[in-house]
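K.L.:
My questions concern the predicted model and sequence given below.
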Amino acid sequence: MDIEIKRLSSQQMIPFISDLAELRVKIFYEYPYLCEGDLEYEKNYLTSYTQFSESIFVLVFDDNKLVGASTATPLKNETDEIKLPFLANNWDLNKIFYVSEGILLPKYRGHKIGLNFSRQVEEAIREKGTYETITFSVVDRQPDDPRRPIDWNPPDRFWEGLSFTKHRELKTFFKWKEIGESEASPKPMIFWLKQL
């Protein structure tokens, strides 16, 4: 592996939108998301992040091929579905940074690459000096979900190792078309938080 991790500005990210959209579709097709991805939706979503100067983009390359990524933006920039659980629990949106994803192709997992780029995202947020909390959301699947692969391990231990804590009181729903569904339906999402 010839791994390179790059932190990009919003403008520097624009040429990589299509590649990251394809990577997101590929990763989120896997369990636990089981999402039948929409490439145009992903491109539009990622492009919206480039509209904010404070957004953070950390990309992972293997010999110039995009194999992992994390994007983040202040929570105040996010959709209502993401903001509402925090507003309902009296959190100050201006103090929170939201990480949209931390994804890595399977063959690159278990080599501390995810740890390295997650730390770069946190470092970039800390450098801004005005945020107190980092958060992200994950789909809430039941432990006995019959679609869960036998060898699948939830990444909870990884996140706990980075000092994130699951907050079940912060819950929302995202709509997407799951494998086997005829149309999109709401999926429960739980937030994890880390205090800086």
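P.N.:
Arrived safely, thanks for sending.
K.L.:
use CA for all of it now, contacts and neighbours both
P.N.:
Will do.
K.L.:
Gly37 in helix, strand or coil?
P.N.:
Classification of Gly37 by DSSP: H, G, I helix; E, B strand; the rest coil places it in coil.
K.L.:
Nearest residue to the most centrally placed residue in the chain in space, please, no chain neighbours.
P.N.:
Geometric centre of the chain, nearest residue: Glu101, 1.2 Å, by CA atoms, centre = their mean. Once flanking residues are discounted, Glu101 sits nearest to Ser70: 5.2 Å by CA to CA, 6 or more residues apart in numbering.
K.L.:
Take this one as well and set it beside the first:
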Amino acid sequence: MTPDRLHTLVVTGSDFTPWLPAVAELRIRVFRDFPYLYDGSLAYERRYLQTYVDSDTSVCVLALDGDQVIGASTGLAMTDETEEFRQPLVAAGLDTESVFYCAESVLLPDYRGHGLYRTFFEAREARARQLDKTLSVFCAVQRPDNHPRKPEHYQPLDPVWQRFGYQPMPEIHAAFPWKDIDQSVETEKSLMFYRKDLGR
């Protein structure tokens, strides 16, 4: 790692196109770790990320070491998200027109602890405010404390998210399927929402 070469780049919509392959590979690599344990494919990732290319509300915050993508964070208006993530908020009585969805943040382990994660949230919240959204939300997968693949010294990110102003919404969950690295088929996972009021 070369800290003096670390920088971030914020892109929106079709400007994300040239970065899509690198971000797809990065997502597969980072999300293999606990708690996601995601056994991904490039074909699926490219289809998934195309949503951010096609949306005029999207943002992708790229973290680079020189010209190498070592982290990325995505978001878009909740109205541009899939039904799986929109519907739980609708069912809870929230106006999704006012909501910005902070989709995912991935960062290689060697680059953690240098403030990039905070930058990811700040840049996405700035995009949300540009779009006049008043609520920022994201989801995190829920795994049991006794999960066999949970690392011995695993530290959940809840304290970090709370420092950034995000509070859990334990009554609101999304359900989304993927194949774990030790499974042969997809299984549905429960993801809990977290929220931060942005104001005007």
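P.N.:
Done, it's in. Keep in mind the model is a prediction, meaning the values are calculated, not measured.
K.L.:
before we move on, back to that, report how many residues lie close to the residue nearest to Glu101 of the first structure.
P.N.:
When neighbours are counted by other CA atoms under 10 Å, Ser70 of the first structure registers 22.
K.L.:
same check, this time on Tyr36 of the second structure
P.N.:
With other CA under 10 Å as criterion, Tyr36 of the second structure counts 18.
K.L.:
Also Glu97 of the second structure?
P.N.:
Residues near Glu97 of the second structure, counting by other CA under 10 Å, number 14.
K.L.:
what secondary structure does the counterpart of it in the first structure sit in?
P.N.:
Aligned counterpart of Glu97 of the second structure in the first structure: Asn94 (TM-score structural alignment). Recorded secondary structure, Asn94 of the first structure: helix (three-state DSSP).
K.L.:
From Ile56 of the first structure, how far off is Asn94 of the first structure?
P.N.:
For Asn94 of the first structure, the distance to Ile56 of the first structure (CA to CA, to the nearest Å) stands at 16 Å.
K.L.:
so who does the residue nearest to the match of Glu97 of the second structure when sequence neighbours are not counted touch?
P.N.:
Distance criterion CA to CA, 6+ apart; nearest residue to Asn94 of the first structure, sequence neighbours excluded, is Lys76 at 6.2 Å. By CA atoms under 8 Å, 6 or more residues apart in numbering, the contact set of Lys76 of the first structure is Lys83, Leu93, Asn94, Ile96.
K.L.:
How about the secondary structure of the residue in the second structure that Lys76 of the first structure lines up against?
P.N.:
Correspondence of Lys76 of the first structure to the second structure, assessed by TM-score structural alignment: Thr79. Here Thr79 of the second structure takes the helix state, with states given by three-state DSSP.
K.L.:
quick revisit: the residue nearest to Glu101 of the first structure: which element?
P.N.:
Applying DSSP states H and E as the criterion places Ser70 of the first structure in strand 65-74.
K.L.:
Aligned counterpart of Thr135 of the first structure in the second structure, please.
P.N.:
Under TM-score structural alignment, Thr135 of the first structure pairs with Val137 in the second structure.
K.L.:
actually Ser182 of the first structure, not the one I typed
P.N.:
Under TM-score structural alignment, Ser182 of the first structure pairs with Ser184 in the second structure.
K.L.:
Now do the strands in the first structure.
P.N.:
Taking DSSP state E to define them, one finds strands in the first structure at 3-8, 56-62, 65-74, 96-104, 133-139, 165-176, 185-195.
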